[in-house]
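K.L.:
Only the shape, not the letters, is given here:
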């Protein structure tokens, strides 16, 4: 039986992915800070629920080592994240630390625990939920976007490190997703109209954002397709925006996006 280890599995994309892999006959090690939020996963077949706060280095070691001692993990999905939005000048220092401790350091420390395992078995996949903000800079996203670009940079470097060991390294890239992902700081001060135009851009003509179900299917595909590919936009809307940015390039896009924001 194949096994996936998921961080941040208590809600949103992480929870939906846990459910999807379970339905496909995988063993799912679903980890989360608050185990009560995962109670509805406990009755699913082949589900293992473990505590994990990725901002706690000691718990990272304990939980990852327990999972690796008990199971032959095929796929790691770094999905735990913390998001904030505000102009950089208004971002509290403690929030900056929390974003980087969770999204960057937590992701790196979890991944470190699994690298020897994957190198030894010479197979497997390391997947990480980054963000469209790792590709396209957005106003009020300087902290979150910087953290997600750090994740993206880690993955691109790790791709080369793991290539000789036949281990895939891939970025799962959601855009706007209809989940209960919390943004405890969402400060629009001074950018109210730009924020509205940005929302319009991210919706891409749709009334609401895609749900996490599409992302779960894309993640499953990335875990099993054996393609030599790093970036996977996780829904059709994000794919369209990603393709547009790639085709335009930074200098052309910044003119287009500036006109869209401040029209």
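P.N.:
Happy to help now that I have it. Computed from a prediction, not measured in an experiment: that's the story for all the values here.
K.L.:
use CA for all of it now, contacts and neighbours both
P.N.:
Fine.
K.L.:
what's the longest helix in the chain?
P.N.:
helix 142-162 (DSSP state H).
K.L.:
for that helix, packing partners?
P.N.:
Applying 3 or more CA pairs under 8 Å, 6 or more residues apart in numbering; DSSP states H and E, one finds that helix 142-162 makes contact with helix 93-99, helix 107-121, strand 168-173.
K.L.:
what comes up buried for the first one?
P.N.:
For helix 93-99, the neighbour count (16 or more other CA atoms under 10 Å) marks 95, 96, 98, 99 as buried.
K.L.:
check contacts around the last one.
P.N.:
When contacts are counted by CA atoms under 8 Å, 6 or more residues apart in numbering, residue 99 touches 81, 82, 83, 84, 143, 144, 147.
K.L.:
my guess is the first one meets residue 102, correct?
P.N.:
Yes: under the criterion of CA atoms under 8 Å, residue 81 makes contact with residue 102 at 6.1 Å.
K.L.:
Give me the more crowded residue out of those two.
P.N.:
Between residue 81 and residue 102, counted using other CA atoms under 10 Å, the more crowded position is residue 81 (24 against 20).
K.L.:
Name the nearest residue to the more buried one, sequence neighbours excluded.
P.N.:
Distances taken as CA to CA, 6 or more residues apart in numbering put residue 103 closest to residue 81, at 5.2 Å, once the chain neighbours are dropped.
K.L.:
Ok, residue 145 next?
P.N.:
Using CA to CA, 6+ apart and skipping residues adjacent in sequence, the residue nearest residue 145 is residue 133, 4.9 Å away.
K.L.:
Can you tell me how far the one you found is from residue 148?
P.N.:
7 Å (CA to CA, to the nearest Å).
K.L.:
Looking at the two, which has the bigger crowd around it?
P.N.:
Neighbour count, other CA under 10 Å: between residue 133 and residue 148, residue 148 has more, with 27 against 21.
K.L.:
Return the residues in contact with the more buried one.
P.N.:
103, 104, 130, 131, 133, 134.
K.L.:
repeat for residue 106
P.N.:
Neighbours of residue 106 in contact, by CA under 8 Å, 6+ apart: 54, 55, 56, 57.
K.L.:
Now do the contacts for the second one.
P.N.:
Meaning residue 55. 101, 102, 105, 106.
K.L.:
Now with 7 Å, please.
P.N.:
101, 102, 106 (CA atoms under 7 Å, 6 or more residues apart in numbering).
K.L.:
want to compare, so here's the second one:
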């Protein structure tokens, strides 16, 4: 039987790579995005439907999914829509913070809640939430971004417990840096004079040389495919060499020591 996957944030980067991979593997793909009128690549692929969906709009989201479920059998949902708000907390407006939370966290919660009764009644289904290496480890200038991703991780673990009795799996894929995603068009920044040295130090990790070492979207998409199809009762899939190394380092040396190590990097800068 040909299965169907529903993906949010499929207009570029990881979302688009995931849509293309599942399509190539013989799946039906429902690729959603805010501006489908601008999409040309996915619309030309067989068994791919491109639909308009803004995860920050509760009404649009519920109406779109309700319509889909009257026409299509969904097996896997990937909550991928999101972006990075990066900078010192003092630099952000309240509107910027709210927008980040609405997109990265509330979008995931709303999509999950809307699909939950469908999967519960079917007693099967896989919900995959895309977090980040910074949803497992905090980092300067990522306070609000990390807040949303840590929250999605905890939300996913809790929902996994709730839905296990119904045979529904909830999984997390936590990528490290992605060449065309976090360091590219999905990044929004803000500056503050008091944090210039810290920001400069952090930005070293986003240099062209460092970005070249990040994972390709296709590599992370392969991990999503694994999570969707391996049948394992596994919660977290840490994806990308940088994220795997950071996660291993944190729990090998202990969380508190790892925190102190990171803190020391950003307290010994030249002022």
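P.N.:
Yep, that arrived. What you see is a predicted model; the values in this text were computed from it and never measured.
K.L.:
Can you give me the TM-score here?
P.N.:
Once superposed, the chains reach a TM-score of 0.93 (TM-score structural alignment, normalised by the length of the first structure), with 263 aligned residues with a CA RMSD of 2.0 Å.
K.L.:
And the buried residues of helix 93-99 of the first structure, which is closest to residue 169 of the first structure?
P.N.:
residue 99 (22.5 Å; CA to CA).
K.L.:
What about residue 44 of the second structure, how many residues nearby?
P.N.:
11.
K.L.:
Distance of it relative to residue 50 of the second structure?
P.N.:
Residue 44 of the second structure is 10 Å from residue 50 of the second structure, by CA to CA.
K.L.:
tell me the contacts of residue 16 of the second structure?
P.N.:
residue 10.
K.L.:
Translate it into the numbering of the first structure.
P.N.:
Taking TM-score structural alignment, the alignment pairs residue 16 of the second structure with residue 15 from the first structure.
K.L.:
does its match belong to a helix or a strand, and which?
P.N.:
Here residue 15 of the first structure sits within helix 12-23, counting by DSSP states H and E.
K.L.:
what does residue 256 of the second structure align to in the first structure?
P.N.:
That one, residue 256 of the second structure, aligns with residue 251 by TM-score structural alignment.
K.L.:
hey, where'd the strands end up in the stretch 151-271 of the second structure?
P.N.:
169-175, 187-189, 236-239 (DSSP state E, counting those that start in this stretch).
K.L.:
on that earlier part again, out of the contacts of residue 99 of the first structure, which is nearest to residue 225 of the first structure?
P.N.:
Among these, and counting by CA to CA, the member closest to residue 225 of the first structure is residue 81, at 25.2 Å.
K.L.:
show me the contacts for the residue nearest to residue 71 of the first structure when sequence neighbours are not counted.
P.N.:
Computed as CA to CA, 6+ apart, the closest residue to residue 71 of the first structure that is not its neighbour in sequence is residue 3, at 7.5 Å. Neighbouring residues of residue 3 of the first structure by CA under 7 Å, 6+ apart: 26, 27, 28, 72, 73, 74, 75.
K.L.:
Was I right to think the first one contacts residue 18?
P.N.:
No: distance between residue 26 of the first structure and residue 18: 9.3 Å, which falls outside the contact criterion (CA atoms under 7 Å).
K.L.:
and these two? which has more neighbours close in?
P.N.:
Shown here are residue 26 of the first structure and residue 18; by other CA under 10 Å, residue 18 has more neighbours (28 against 19).
K.L.:
Next one: the more buried one from residue 51 of the first structure, what distance?
P.N.:
Relative to residue 51 of the first structure, and taking CA to CA, residue 18 of the first structure is found at 15 Å.
K.L.:
got it, and residue 219 of the first structure?
P.N.:
Distance check for residue 219 of the first structure against residue 51 of the first structure: by CA to CA, it reads 22 Å.
K.L.:
Contacts only, for the residue nearest the centre of the second structure.
P.N.:
Nearest to the mean C-alpha position of the second structure, by CA atoms, centre = their mean, lies residue 130 at 2.8 Å. Applying CA under 7 Å, 6+ apart, we find residue 130 of the second structure in contact with 79, 80, 172, 173, 174.
K.L.:
I'd like the residues you listed laid out as JSON lines, including neighbour count and distance to residue 231 of the second structure.
P.N.:
Below are the contacts of residue 130 of the second structure laid out as JSON lines (neighbours: other CA atoms under 10 Å; distance: CA to CA, whole Å):
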{"residue": "79", "neighbour count": "26", "distance to residue 231 of the second structure": "19"}
{"residue": "80", "neighbour count": "22", "distance to residue 231 of the second structure": "20"}
{"residue": "172", "neighbour count": "25", "distance to residue 231 of the second structure": "14"}
{"residue": "173", "neighbour count": "24", "distance to residue 231 of the second structure": "15"}
{"residue": "174", "neighbour count": "26", "distance to residue 231 of the second structure": "18"}
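K.L.:
Check the residues you listed and tell me the two furthest apart.
P.N.:
Between all members of the contacts of residue 130 of the second structure, the farthest pair (by CA to CA) comes out as 79 and 174, at 12.0 Å.
K.L.:
For residue 219 and residue 51 of the first structure, indicate the residue with more neighbours.
P.N.:
residue 219 (27 against 17).
K.L.:
Return the residue of the first structure aligned against residue 215 of the second structure.
P.N.:
Aligned partner of residue 215 of the second structure by TM-score structural alignment: residue 210.
K.L.:
ok, that match to residue 89 of the first structure distance?
P.N.:
From residue 210 of the first structure to residue 89 of the first structure the distance is 31 Å (CA to CA).
K.L.:
Neighbour count for the two, which is higher?
P.N.:
Taking other CA under 10 Å, residue 210 of the first structure and residue 89 do not tie; residue 210 has more neighbours (21 against 8).
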